[in-house]
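Peer 1: Here is the input, now give the coordinates:
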Amino acid sequence: MSELSYPKSKVNRVNRLGERGKYECKAVHEIIMASPVVHVSFHPGSLEDYPVILPMIGKLGSFENPSADLSEPLDLYLHGYVSSRIMNIARGSSDEQPMKVCVCATKVDGLVLTLTPNSHSMNYRSSVIFGTVELVTNLDEKLYAMKLITNGVIPGRYDDTRVPPDSAEMQSTQILRVTIDHASAKVRTGQPSDYEKDMKRDDLREKCWTGVVPVYQAFGEPQEASYNRVKEVPEYISNYVKEAGDAEREYAVAAIQMAPSDKS
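Peer 2: So this is what the prediction gives:
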């Protein structure tokens, strides 16, 4: 069975170095879920206003189908303060004039160093989604999204805290659901690649170091709060710190040896 993919369109098609493009749901979704922060862009209203980009915590899930995995259609949930600008704009939208957003997530996996400035690059994974926003008003869906987002910080965290949130917290927090209309990913892996004219120059190759510097997110030793009374760091936290850190490092190193998708 073939993987579910986002259809290519003029909105999501990767034009520059199109061979790097990926449209499979799983490929797009994995990058978003691996990114601690996503950047949400939208237009604030008046044509005289500047476009806005906000760093936000966003996680993918399906309230209607909670068991859905990353290879299936999912919604993106974002949370923020009830009176923030993005929430106010979403509140003022309608079916006839819906709020639309573009959301980007990027992971840098390596610094690609070559013989000439023009061919320097990075190993990276990036996803861009285009979607339509709705305010979540159903209480059960709101709680589902809050748990999804909290566990997106560290898996298992939500149930280890004071839950459910009280009424004041629920009123001050707003959840947005982004229905994904279009999406794609773009990935670079592999070694450096240089121009043939430079590869023929022994003097340049003997002078200029070339290679890839792996880049990955590292997690430090958990530091307790001044009011903490729990003697030992919970296992789910220490396990996540180790396992997630190891996975980040292993991918960044492995990406150097993966087949390149292009010559730059």
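Peer 1: contacts, neighbours, all on C-alpha from now
Peer 2: Will do.
Peer 1: can you give me the helices in this protein?
Peer 2: 25-34, 85-91, 139-153, 167-172, 196-199, 202-207, 235-257 (DSSP state H).
Peer 1: quick one: contacts of the last one?
Peer 2: The reference is to helix 235-257. For helix 235-257, contacts defined as C-alpha atoms under 8 Å, 6 or more residues apart in numbering pick out 109-110, 123, 154-156, 189-191, 212, 214-222.
Peer 1: re the thing from before, could you point out which of the helices of the chain sits nearest residue 54?
Peer 2: Among these, helix 85-91 comes nearest to residue 54, with 8.9 Å by C-alpha to C-alpha.
Peer 1: quick one on the thing from earlier: filter the contacts of helix 235-257 down to the buried ones.
Peer 2: Listed as buried from the contacts of helix 235-257 are 109-110, 123, 155-156, 189-191, 212, 214-217; burial here means 16 or more other C-alpha atoms under 10 Å.
Peer 1: mind listing which of those are in strands?
Peer 2: Per DSSP state E, strands hold the following members of the buried ones among the contacts of helix 235-257: 109, 110, 123, 212, 214.
Peer 1: Can you name the two of these that sit furthest apart?
Peer 2: Largest separation among these by C-alpha to C-alpha: 109 and 212, giving 9.5 Å.
Peer 1: and the nearest residue to residue 264 once chain neighbours are set aside, what does it touch?
Peer 2: Distances taken as C-alpha to C-alpha, 6 or more residues apart in numbering put residue 193 closest to residue 264, at 5.6 Å, once the chain neighbours are dropped. By C-alpha under 8 Å, 6+ apart, the residues touching residue 193 are 114, 119, 263, 264.
Peer 1: And residue 193, how close does it get to residue 199?
Peer 2: Distance from residue 193 to residue 199, counting by C-alpha to C-alpha, to the nearest Å: 9 Å.
Peer 1: Sequence B follows; please return its structure for comparison with A:
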Amino acid sequence: MSEAEEYAKTPRSTVNRYKPRAVYDHATVHSIIDEAPVAHVSFNPTPLDDDPFPTILPMLACTGSYTKPGAEEKSAVGIYLHGHVASRLMRLPDTQSEDQSTLGLPGAPVCVAATLFDGVVLALTPFNHSCNYRSAVVHGFANIVVDEEEKSYALKLLTDNLVPGRWDNSRVPPTEAELKGTTVLRVDIASASAKIRGYAAGNDKADLANDEMRKRVWTGVVPAATVFGQPIAAAENLVVEVPEYIHSWIDGGNKARRAYSEVVASKAGPQK
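Peer 2: Down below sits the predicted model:
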């Protein structure tokens, strides 16, 4: 599956409101999932007859493609999640296995959503106020990763997606107890779409023609970005200097996110 490909538009995934903001290519959807500090995973833990309300959990998530050694074809990109073996989400594929078999589903159905907030858009009228953002919504089927090599791959991927290089710069490999107490889920993507707004305020022509009002009402964009602060050592820390890979991750990421939010704030775009 090439990153240049697009996810098929389905009734579930097609963006209907502000269609020009819709994006379906793999690279964009995956990058939003990977960059977002938190993803939200929704699922139905019980039959609808018992409880009609879905459960939504904030989690760490990242995309990845594990291909077994010797395999002829590369595996499709999926989303990896991890958690305690006793959590409802981690047990979901097993608890719903009978339903999956009956309905012919390839796993437990879940939805993964992630959003990056890039700025507050202040127009001349409150009805044209908006936000700059990048969001992705993915529907897929979750299964427990039972292959030990894939599980190790996913745990390292999740760790390094949070802080690049952290896996090799921490106490590894995990203990047997740590591995037994942790479940990894792979969400095989069934449909996905992204929606992006990244441009200046859109003001009505009638408002733009009112110079007196424009002299009174400020319009523009307040850029926003997730920024990490300076590291604070734990009481038990014995490392004298903060490692360079942590400084590089903080400084480089902060600079890139700030730059993006500031650049799109001045870009011309659709009227609204």
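Peer 1: rewinding a little: just the helices of structure 1: most buried one?
Peer 2: For the helices of structure 1, the largest average neighbour count (mean count of other C-alpha atoms under 10 Å) is found in helix 25-34, namely a mean of 21.
Peer 1: Can you work out which other helices and strands pack against it?
Peer 2: Secondary-structure packing of helix 25-34 of structure 1 (3 or more C-alpha pairs under 8 Å, 6 or more residues apart in numbering; DSSP states H and E): strand 58-61, strand 99-113, strand 121-135, strand 173-188.
Peer 1: State the span of structure 2 onto which the shortest one is aligned.
Peer 2: Just to be clear, that refers to strand 58-61 of structure 1. Per the alignment by TM-score structural alignment, strand 58-61 of structure 1 matches residues 61-64 in structure 2.
Peer 1: outside of that stretch, which residues touch it?
Peer 2: 30, 33-34, 38-39, 77-81, 154, 157-158, 161.
Peer 1: Could you measure from the residue lying closest to residue 62 of structure 2 once chain neighbours are set aside over to residue 117 of structure 2?
Peer 2: Leaving aside its chain neighbours, residue 62 of structure 2 sits nearest to residue 34 (4.8 Å; criterion: C-alpha to C-alpha, 6+ apart). Going from residue 34 of structure 2 to residue 117 of structure 2 by C-alpha to C-alpha gives 14 Å.
Peer 1: Now for the most centrally placed residue in structure 1: which residues touch it?
Peer 2: Central residue of structure 1 (C-alpha atoms, centre = their mean): residue 32, 2.8 Å from the mean position. Residue 32 of structure 1 makes contact with 38, 58, 59, 60, 104, 105, 106, 127, according to C-alpha under 8 Å, 6+ apart.
Peer 1: what's stretch 226-245 of structure 1 aligned against in structure 2?
Peer 2: With TM-score structural alignment as the criterion, stretch 226-245 of structure 1 aligns to 235-254.
Peer 1: Skip the chain neighbours and tell me the closest residue to residue 39 of structure 1.
Peer 2: residue 55 (4.5 Å).
Peer 1: May I have the residues that are in contact with the one you found?
Peer 2: Residue 55 of structure 1 touches 37, 38, 39, 40, counting by C-alpha under 8 Å, 6+ apart.
Peer 1: Which ones among these map onto strands?
Peer 2: Per DSSP E, the subset of the contacts of residue 55 of structure 1 in strands is 38, 39, 40.
Peer 1: Kindly reformat the residues you listed as CSV containing distance to residue 140 of structure 1.
Peer 2: Shown next, in CSV, are those (distance: C-alpha to C-alpha, whole Å):
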residue, distance to residue 140 of structure 1
38, 24
39, 26
40, 25
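Peer 1: quick one: which of these is nearest residue 65 of structure 1?
Peer 2: Relative to residue 65 of structure 1, and with distances defined as C-alpha to C-alpha, the nearest of these is residue 38, at 23.2 Å.
Peer 1: And for the residue nearest to that closest one when sequence neighbours are not counted, the neighbour number?
Peer 2: Among residues not flanking residue 38 of structure 1 along the chain, residue 105 sits closest, at 4.9 Å (C-alpha to C-alpha, 6+ apart). For residue 105 of structure 1, the tally of surrounding residues (other C-alpha atoms under 10 Å) stands at 24.
Peer 1: Surely residue 105 of structure 1 touches residue 31?
Peer 2: Yes. The pair residue 105 of structure 1 / residue 31 is scored as a contact, 6.7 Å apart, by C-alpha atoms under 8 Å.
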